[in-house]
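# One predicted model, sequence on top.
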Amino acid sequence: MRAPMLRTHCLLFIALLSILACAAATAAPRQLTAIEPLSGPGQQVALRLTLDGPAPDPRVFTIDDPARLSIDLPNTTLALSKRYRTIAQGPVQAVNTASADGRTRVVVQLTRLVDYRITRDGDALIVSFGSGDETTRDRTTTRPAASAGTATAGGNATAIQNIDFRRGDQDAGRIEITLNGDQAPIDVERQGNKVVATLPGIQLPNRLARRLDVTDFKTPVETIDAMARGDGTRLVITPEADANFQRLAYQTGNRMIIELQPISAAEQRRQAAEHPEYNGKKISLSFQNVDVRSVLQIIADVANVNMVVADNVSGTIALQLDDVPWDQALDIILDARGLGMQRNDNVITVAPLADIAAREKAKAEARQATNQLAPLQSEIIQINYADAADMANILQSNSVTTSRSFTAAPASGNTSPAYSVSGDALSRALGSNNTSTRAQRTSSATVNSDFDEHSLLSPRGHVTVDSRTNSLLVTDTAEKLDQIRSLIDRLDVPVRQVLIESRIVIANRDFTRNLGVSQTGVDSSRLNNALAAQNGGDIGSAYDANNGGYSVALPATNATSVLSSSIITDTFSLNLELSAMESENNGEIISSPRVITTDGREANIEQGREIPYQSGSSGSLSGTSVEFKKAVLGLNVTPKITPDKKVIMNLNVTQDSVGEFVPTSNGGSVPSIDTRSLNTQVLVNNGDTVVLGGIYEQNNTNQTGGVPFLRKIPLLGALFRSQSLERQKRELLIFVTPRILDTNFTTGGP
């Protein structure tokens, strides 16, 4: 009895193991090992997708724009060496693959949508494509797997669980439709100015049959209307008025995605350049071997324009155009026959392209000949803000690279240094590689210049610079004089100026530390430091990781000075800090120099002394001479005003001090100069303050006190003496504030 039961249990156990092994084999993921192009009959192209096991049921959907065929292979991983492969056969351009969450997607890039068919061949899938002659509608269709129905495993009809809207990348409007299954068809098409999505056989719950107003998301989508239609669902997507977008629809898992992506202005311009806009009246033409001149006459009658056709336009043409704008039809005919056209108001002239080019060249030569015969006129042009010589250089400059030197002699009858530069001399100058143009205001100047037909001066024109009145005497044709006046009016404008306010402060370390605490959090991205040190001066900076910026109180890495920089935006609080510093004897403002400079010009501020020293004898002369060396605190600032009224400052700070005296061979000595320097470029708002610090001075004071007479007694005197050592460390801070001056010479900053 027990033996049959034991045998039965063993058989059941073996059967269970077999079932589990089969299930494990079935659940094991397959690998996509190869994708190879195949040539089908006629013009057909096919792709072979090879797997290392039985091919799964694919889920397929297509995209209209851009044309794509996506094939999802569930329970499949990638085993390809390259995920992108160029095919370039028939309508198939390339194949791109990706794998995630146990699923592999094969995306076939097409030139346009064509018919396709997927068949099995052992462990492979064969995807066959048509020749590409089939026409497609302006819609995107996703197809469920061939073996799948529209019902879930439980037998319930597929239904929509949720409709959500999100703002995608680059302001795209993203509609997400969540289903209770992962296999459902969808048709997306454009009807007028709306996008309509139809989901046949998909039920819509009553709670989701509503309008979604998504205007606040700032995407091309304005509203979404979800409604039930028969046994399916319809979504009407209304974009914003005049919105330019491209649509994309696809399905991933149990989600359907419809995305409206805005088209940028640059993309619109590119598309407009590739596809010119035609807005003429639409016509239909169907001809076989008809004379080209007759077709052009028909187009002229339809467009109601006057058309002149050259005598050498001949030949026949066969065309079939249905409902196209007349201007597009005209372009097609002209391109087919190698013709061109010129339009002047309501008159169109049609001729071969070579004839049009020759005609334009002849017109240009005629204009040039006319300019050679045009009378010359002279005009004095007053230059108000710019330098007249610089303006003359601009008038004489052009784009060619060959030139020759010639002499600009002083103009007769003028006691001031005025020089005449002849355009004829420019036109004859050839052979030199010097392209500079320069008017020198000396008794005799050599001017190097170029000339070609693009120069503002004609070959017969010339310009004379009068430096006394800062004006130009220009002689040229009336047309050239008009161009020169227009250019000078645009260039001769006031240069903006910048007031550079600086304060040089000596403060103790407590003040600088407090100032650093109150001014932390400076944006380090606005600093672009290029630092250098000489003779033991360390250059460094401190970065506050918590605040993400530079602070004012930047400690030295050793006992020597450290030059550093940072930015303060609250100038009012800074003024209060400096006033409190002086009232509490924590420091003093030793200098407050101000200087005004123009945009792009360097301003220099120096404070210090020149050190005299004796130098040795010179030549055969005996004795010594006294020479000087500078030991100054120097500040060089070059401001540059940006279009958004910020200021870029190139700062160069030097701190020189007297070092050791070096003996010379004649018995004298020469002082050495210890130099510390900082070079930085910083972008600040108008009225912000840049702080340059890190120059320290340390004074050590020893004081001895005690009871008179008794403190000098040996041994016992120590009981009546006291000693104190006082160390005072102070820092030199330089505050630089740029303020843009308006045209009325008032500061535009806070």
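Good, I have the coordinates. The structure displayed is predicted, hence computed values, not measured ones.
# make it CA atoms for all contacts and neighbour counts henceforth
Fine.
# and I506, what does it touch?
Going by Cα atoms under 8 Å, 6 or more residues apart in numbering, I506 touches G587, E588, I589, I590, R730, E731, L732, L733.
# That one belongs to a helix?
No. With DSSP: H, G, I helix; E, B strand; the rest coil as the criterion, I506 is assigned strand and is not in a helix.
# Disregarding residues adjacent in the polypeptide, which is nearest to it?
Counting by Cα to Cα, 6 or more residues apart in numbering, L732 is the residue found nearest to I506 once chain neighbours are left out, at 4.6 Å.
# can you count the residues close to that neighbour?
Neighbour count for L732, taken as other Cα atoms under 10 Å: 22.
# helix or strand for it, which one?
For L732, the element it lies in under DSSP states H and E is strand 721-741.
# distance between stretch 342-361 and the chain's centre?
Chain-centre distance of stretch 342-361: 40 Å, with Cα atoms, centre = their mean, to the nearest Å.
# take a look at this one as well, against the first:
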Amino acid sequence: MAIAGKAPASSRISINAENTPVAQIFSLLASAKDLNIVVDPGIEQSLTLHLVDVEWQDALTIIQELTNVEVSHHANILVVREKASQDVDNDQAGFPFSSGQAEWEQKVFSLQFIEAAKLEKQLTALPFIRSGGKGRRFVDHDRQQLIVWDDAETLRKIEQWIALHDRPQPQIEITAQMISISQDNLRELGVSWFNEPSNIEPGKLARHEFTTSLGVAAPTLQVKTAITRIDSRLLFLELSALEQENQLEIIASPHLVTSQGRTASIKQGTEIPYQTVSGKNENPVINFKEAVLGMEVTPERVGQESIRLRLRLNQDVPGKVLQGDGKGPPSIEKQEITTEVVVANGTTLALGGVFQQQHQQGIAAVPWLGKIPLLGILFRKQARQHQKRELVIFITPRLLPMGNIP
């Protein structure tokens, strides 16, 4: 007796079996696909067959027909049982076939765009599913398949519902410019903030400015937004020109593409190392804490030409070390913004409200004269500069043509 299989997970297989127990043959088939297997202990048949380089599914079908067994596939588990025992204790076993339900059929739905697990949850809420009684559904996460056992009418309705919902999701391109700029230079870009929110009428998105409070009793941080139609290419050129004049700093220019309802994110910063001790011997251990500027955006198409953006912006900067010896974890000063806004396709959104304080101190002196003892004080002076800069993010979402999605 010899049984030979190709590499695991291969779609083709070779089997050379001489009077071999059927349970062993099915075990080989499961192994070739990296599947777990459960075999009914009542299956005691033996089989002789020689198969060379055949499709795995064809081999499974042939063996199933020859041995008069029932094979079902639940996620990554292959279940093999005698047909005669299908009507016994199946309700207790949790499998879909039970007495009085011989009219049930099995159908495998291969999904292309929607996640199988997400679809299964949506099906649970449908009226014709809730009233269907004891139908069974299994999700095969690896193959993006939904396996359903139910009556023919329910299967037909499920197929129609899947055809309506398993479609390409809108793809959304998100271009962002993250800058640090003084308030005076920000006004030169045509962005101005308001302290009170304006009334925004649905559908009128050409030009609005508003402020979103954090909703606390004494807010120390506000989300400030301005929505305007600015050509993103012209905006980039203007920002680049101001950067060359040292009037702003471009921190990052992420360019992202994501599906509707999927979160896209970017983080930029550093990991701060700090030392702790571990174990009885107090061995030193190096740990890290993130101090980053991060942005998360979740886009969702609204109507034909509008996009809802769920935005989260955080800036974490290193604070003081908590322990006196300087070896403990540093504190992290956090600023975070969470907001939601609807903008027209291609419209640029400016998001602000996170501030950076810059302090500079030095001595300005006349060369040589400033170093003269006693008299030099007349030729030098203390120079202090305090600048308040604002972190501003320009975000431009665009709907990609559906024709670009396979």
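Received, thanks. Just so we're clear, the structure is a prediction, and the values are computed from it rather than from any experiment.
# Helices of the stretch 51-200 of structure 2, residue ranges please.
56-67, 90-93, 116-124, 127-130, 152-165, 183-188 (DSSP state H, counting those that start in this stretch).
# As TSV, these with mean neighbour count and distance to T175 of structure 2 would be great.
Below are the helices of the stretch 51-200 of structure 2 laid out as TSV (neighbours: other Cα atoms under 10 Å; distance: least, Cα to Cα, whole Å):
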stretch	mean neighbour count	distance to T175 of structure 2
helix 56-67	14	46
helix 90-93	11	53
helix 116-124	14	29
helix 127-130	13	42
helix 152-165	14	28
helix 183-188	13	19
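# what would the ones you listed look like in TSV with distance to G403 of structure 2?
Converted to TSV, the helices of the stretch 51-200 of structure 2 look like this (distance: least, Cα to Cα, whole Å):
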stretch	distance to G403 of structure 2
helix 56-67	34
helix 90-93	47
helix 116-124	24
helix 127-130	34
helix 152-165	18
helix 183-188	38
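# Pull the residues that contact stretch 347-359 of structure 2.
By Cα under 8 Å, 6+ apart, stretch 347-359 of structure 2 touches 191, 206, 221-232, 315, 335-336, 343, 384-397.
# if we go to 7 Å?
Stretch 347-359 of structure 2 has contacts (Cα atoms under 7 Å, 6 or more residues apart in numbering) with 221-230, 335, 385-397.
# For these, which PyMOL command selects only the ones that are buried?
Remark: buried members of the contacts of stretch 347-359 of structure 2, expressed as a PyMOL selection using 16 or more other Cα atoms under 10 Å:
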select buried, resi 221+222+223+224+225+226+227+228+229+335+389+390+391+392+393+394+395+396+397
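# Enumerate every residue touching the corresponding residue of structure 1 for T263 of structure 2.
Aligning on TM-score structural alignment places T263 of structure 2 opposite E602 in structure 1. For E602 of structure 1, the contacting residues are N636, V637, T638, by Cα under 7 Å, 6+ apart.
# hmm, try it at 6 Å
Going by Cα atoms under 6 Å, 6 or more residues apart in numbering, E602 of structure 1 touches V637, T638.
# Could you do V347 of structure 1 as well?
Per Cα under 6 Å, 6+ apart, neighbours of V347 of structure 1: N306, M307.
# Counterpart of it over in structure 2?
Checking TM-score structural alignment: V347 of structure 1 goes with nothing.
# Tell me where the stretch 201-350 of structure 1 has strands.
Using DSSP state E, counting those that start in this stretch, the strands assigned to the stretch 201-350 of structure 1 run over residues 211-213, 221-229, 232-239, 245-252, 255-262, 282-291, 306-309, 316-325, 339-344, 347-352.
# what would these look like in TSV with distance to R143 of structure 1?
Shown next, in TSV, are those (distance: least, Cα to Cα, whole Å):
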stretch	distance to R143 of structure 1
strand 211-213	27
strand 221-229	20
strand 232-239	16
strand 245-252	10
strand 255-262	12
strand 282-291	37
strand 306-309	53
strand 316-325	32
strand 339-344	47
strand 347-352	51
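# Would you tell me which of these gets closest to G668 of structure 1?
Nearest to G668 of structure 1, of all those, is strand 255-262, at 80.6 Å by Cα to Cα.
# which bit of structure 2 covers that closest one?
So strand 255-262 of structure 1 sits over no part of structure 2, by TM-score structural alignment.
# Same check on stretch 294-309 of structure 1?
Taking TM-score structural alignment, stretch 294-309 of structure 1 hits no residues over in structure 2.
# Identify the residues contacting that stretch?
N346, V347, I348, T349, V350.
# What's the match for L186 of structure 2 in structure 1?
So, by TM-score structural alignment, L186 of structure 2 is matched to T512.
# what about the helices in structure 1?
2-27, 265-274, 292-303, 326-337, 353-373, 388-396, 423-428, 478-491, 509-518, 571-583 (DSSP state H).
# Please point out which parts of the third one sit buried.
Going by neighbour count (16+ other Cα under 10 Å), the buried part of helix 292-303 of structure 1 is V292, R293, V295, L296, Q297, I299, A300, A303.
# can you check the shortest one too?
In terms of neighbour count (16+ other Cα under 10 Å), helix 423-428 of structure 1 has its buried residues at G423, A425, L426, S427.
# next one: the last one
Applying a neighbour-count criterion of 16+ other Cα under 10 Å, the buried positions in helix 571-583 of structure 1 are L574, L578, M581.
# How about the contacts made by the equivalent of the first one over in structure 2?
In other words, L574 of structure 1. Matched by TM-score structural alignment, L574 of structure 1 corresponds to L235 in structure 2. Contact analysis of L235 of structure 2 by Cα under 6 Å, 6+ apart lists nothing.
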